[in-house]
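Novice: What shape does this take:
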Amino acid sequence: MTAVVELDSVTVLRPGKALLQDVSWTVEDSQRWVVLGANGAGKSTLMQIVGAQMYPTTGTATILGERLGETEVFDLRTRIGHSGTAIAERIPPRETVEDCIVSAAHAVTGRWREQYDAADLERARQIMAELRIGALAHRTFGTLSEGERKRTLIARALMTDPELLLLDEPGAGLDLGAREDLLMSLDMLSSAPGAPVLVMVSHHVEEIPAGFTHVLMLRDGKIIAHGPIEETLTAQTLGRTFGMRLELELVDGRYTARRSAFGHRAH
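Specialist: Presented below is the predicted three-dimensional model:
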């Protein structure tokens, strides 16, 4: 197996606070990871490092074989797909779904005078079909439901055929039906031949697609546990991650969690 992400003793410091502390983590090319943690745990900082958007204060980060600080990050970023709120906020509300997706080929949001060839349009339509949003092609982004937006953003992230795909809380704000549609799409994506390596950030174990293989759990910028999901994601490690006593259940590859009836805070 080939290492796609290699973090060695990565620490990120900001005035008065350590956002990440001594994080060592390796993602192999056959793996699908979910990163779990409460607000402020360091998940967003970790994704900025992995996405080549931030440098560690100390330690080393090697992404897709390129060591940050020793490589041209603008070229490296073209090999990484992103889906998250920050990108959604930059898309003009009147942009059609098809243009929103195809414009990723030029790394822009808001189609203007770029010229796209037939291959670009065919790829965009193929991705839309795979994510079951082909019928939305001529809808404008501003008229989409939250679930439709999330799948459109994932389609956009896939447009450049990335080697690594980062999904930042793709299930946030979705109702039950939209969440289940999204998870079905992510499950199919994770098992498709030639799919990119997936790293997904979430607060909720209920949002973990059945096809994901590994979990990393953060609290206060430190790793609580990481490894194969069936061995690592337990009621005990989840409780330590969120600071409370929890019950965890696994049914047909899907997790649910709830607070223990008379639990105390976990340490």
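
Novice: going forward, measure contacts and count neighbours with C-alpha atoms only.
Specialist: Will do.

Novice: Tell me the buried residues in stretch 144-162?
Specialist: 146-162 (16 or more other CA atoms under 10 Å).

Novice: How about stretch 33-45?
Specialist: Result for stretch 33-45 [16+ other CA under 10 Å]: buried residues 33-38, 41-45.

Novice: Assign residue 76 to helix, strand or coil.
Specialist: helix (DSSP: H, G, I helix; E, B strand; the rest coil).

Novice: what sits against residue 42?
Specialist: Contacts for residue 42 (CA atoms under 8 Å, 6 or more residues apart in numbering) come out as 19-20, 218-222.

Novice: From those residues, keep the buried residues only.
Specialist: Neighbour counting by 16+ other CA under 10 Å classes 19-20, 218-222 among these as buried.

Novice: In strands only, show me the buried residues of stretch 33-45.
Specialist: 33-36 (DSSP state E).

Novice: the strands in the chain, which residues?
Specialist: Counting by DSSP E, the strands of the chain are 3-14, 17-28, 32-36, 58-63, 66-67, 80-83, 164-168, 197-202, 214-219, 222-228, 246-251, 254-259.

Novice: Nearest approach to residue 132 belongs to which of these?
Specialist: Comparison of those against residue 132 by CA to CA identifies strand 80-83 as nearest, at 17.0 Å.

Novice: one more, for comparison:
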Amino acid sequence: MTEKPTEPTPSGQDVVVALHDVGVRRHTGDRAILSDVDWTVRAGEHWALLGANGAGKTTLLRLLGALMHPTSGSVEILGCRLGRVDVRDLRARIGHVTSAQRVPQDAVAHTVVLTGHSGTVQPLWRTYDDEVRQRAHALLAELEIKELADRPYGVCSGGQRARILIARALMAAPSLLLLDEPFNALDLPSREDLVEALQRLAGSRPELATVTVTHHLEELSPAVGHALLLREGRVLAGGPVDEVLTGPRLTECFGRPVTVVRHEGRWAAYSGRLSAG
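Specialist: Purely as a prediction, here's the structure:
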């Protein structure tokens, strides 16, 4: 049986995201991409967003980032309803991290973080006073990459780039941080460094809400306490991870048998039979 998260209560002061009966249809062909989506994210909550390719994860994240409007239903982000707010102002209050972010490869890490203050690809040097520059250094230190301050972004490793982009997104002091497959193409040590960084971030910023799109449960930090499963554009299940990230639910979500294991706050999942020897 399909279950939805509790219906949103936009009037609540701690509500960061409230979606009610949201639908998105493709203009060409009038195909439904999302249907009947209800979802509430509150301050300090950390959500994982999972589903097979084509399930609607990217579209849902674009709604949360105020990058598009729904075809039907209502989307409220940080108390602002899409369609009734200047999305340029709203986007400035949302942190968005994606490996597809355009970044000058020759810009050093400190400069990349500074651009988060102006929301630009290229630095706007006249807008960065001493306080802003110091804040960029502090964020690099918070992500434990202060030694990269003068290193060109293009020669940094994938894991280092991911943490630089998170520091950049935090320059605007967002209440909502969207992480679009931040672990893409990372090796095991880099993945673990990023998991630890996100865990520390959850502890140091208790009011920050995050939504992480991922394909792998192993990439979730112990701070992730909620999960939303999408299947064919609809919410299959949403709520506390202990109730959502189960073998039966993931089996239904991905359409093949999935076994889920949890150990000391970390998750793992595999499909198919394993044999020794």
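
Novice: overall similarity of the pair, as a TM-score.
Specialist: Once superposed, the chains reach a TM-score of 0.94 (TM-score structural alignment, normalised by the length of structure 1), with 260 aligned residues with a CA RMSD of 1.3 Å.

Novice: just to revisit the earlier point, reformat the buried ones among the contacts of residue 42 of structure 1 as a markdown table; add distance to residue 56 of structure 1.
Specialist: Converted to a markdown table, these look like this (distance: CA to CA, whole Å):
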| residue | distance to residue 56 of structure 1 |
| --- | --- |
| 19 | 10 |
| 20 | 9 |
| 218 | 17 |
| 219 | 18 |
| 220 | 16 |
| 221 | 13 |
| 222 | 14 |
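
Novice: circling back to that earlier point, may I see the ones in strands among the buried residues of stretch 33-45 of structure 1 organised as JSON lines, with distance to residue 134 of structure 1 added?
Specialist: Formatted as JSON lines, these follow (distance: CA to CA, whole Å):
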{"residue": "33", "distance to residue 134 of structure 1": "28"}
{"residue": "34", "distance to residue 134 of structure 1": "27"}
{"residue": "35", "distance to residue 134 of structure 1": "30"}
{"residue": "36", "distance to residue 134 of structure 1": "31"}
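
Novice: Among those, find me the one that's closest to residue 214 of structure 1.
Specialist: Taking CA to CA as the measure, residue 33 is the one of these closest to residue 214 of structure 1, at 4.7 Å.

Novice: In structure 2, what sits opposite residue 68 of structure 1 in the alignment?
Specialist: Superposed on structure 2 with TM-score structural alignment, residue 68 of structure 1 falls opposite residue 82.

Novice: who's in contact with its match?
Specialist: Residue 82 of structure 2 is in contact with 66, 69, 74-76, counting by CA under 8 Å, 6+ apart.

Novice: same check, this time on residue 230 of structure 1
Specialist: By CA under 8 Å, 6+ apart, the residues touching residue 230 of structure 1 are 213-214.

Novice: which one in structure 2 is aligned with it?
Specialist: Here residue 230 of structure 1 is matched to residue 242 in structure 2, going by TM-score structural alignment.

Novice: same thing with residue 33 of structure 1?
Specialist: Match for residue 33 of structure 1 (TM-score structural alignment): residue 47.

Novice: quick revisit: could you dump the buried residues of stretch 33-45 of structure 1 into TSV and include distance to residue 213 of structure 1?
Specialist: TSV is the format used below for those (distance: CA to CA, whole Å):
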residue	distance to residue 213 of structure 1
33	6
34	8
35	12
36	14
37	17
38	21
41	21
42	21
43	18
44	21
45	22
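
Novice: now, which of those residues sits nearest residue 197 of structure 1?
Specialist: Using CA to CA, those come closest to residue 197 of structure 1 at residue 33, 8.4 Å.

Novice: ok so, going back, and the contacts of residue 82 of structure 2, which two are the farthest apart?
Specialist: 66 and 74 (12.2 Å).

Novice: Compare these two and say which one has the larger neighbour count.
Specialist: Comparing residue 66 of structure 2 with residue 74 by other CA atoms under 10 Å, the one with more neighbours is residue 66, at 24 against 18.

Novice: Please say which position in structure 1 the more buried one maps to.
Specialist: Correspondence of residue 66 of structure 2 to structure 1, assessed by TM-score structural alignment: residue 52.

Novice: One more: residue 166 of structure 2?
Specialist: Under the alignment (TM-score structural alignment), residue 166 of structure 2 pairs with residue 154 of structure 1.
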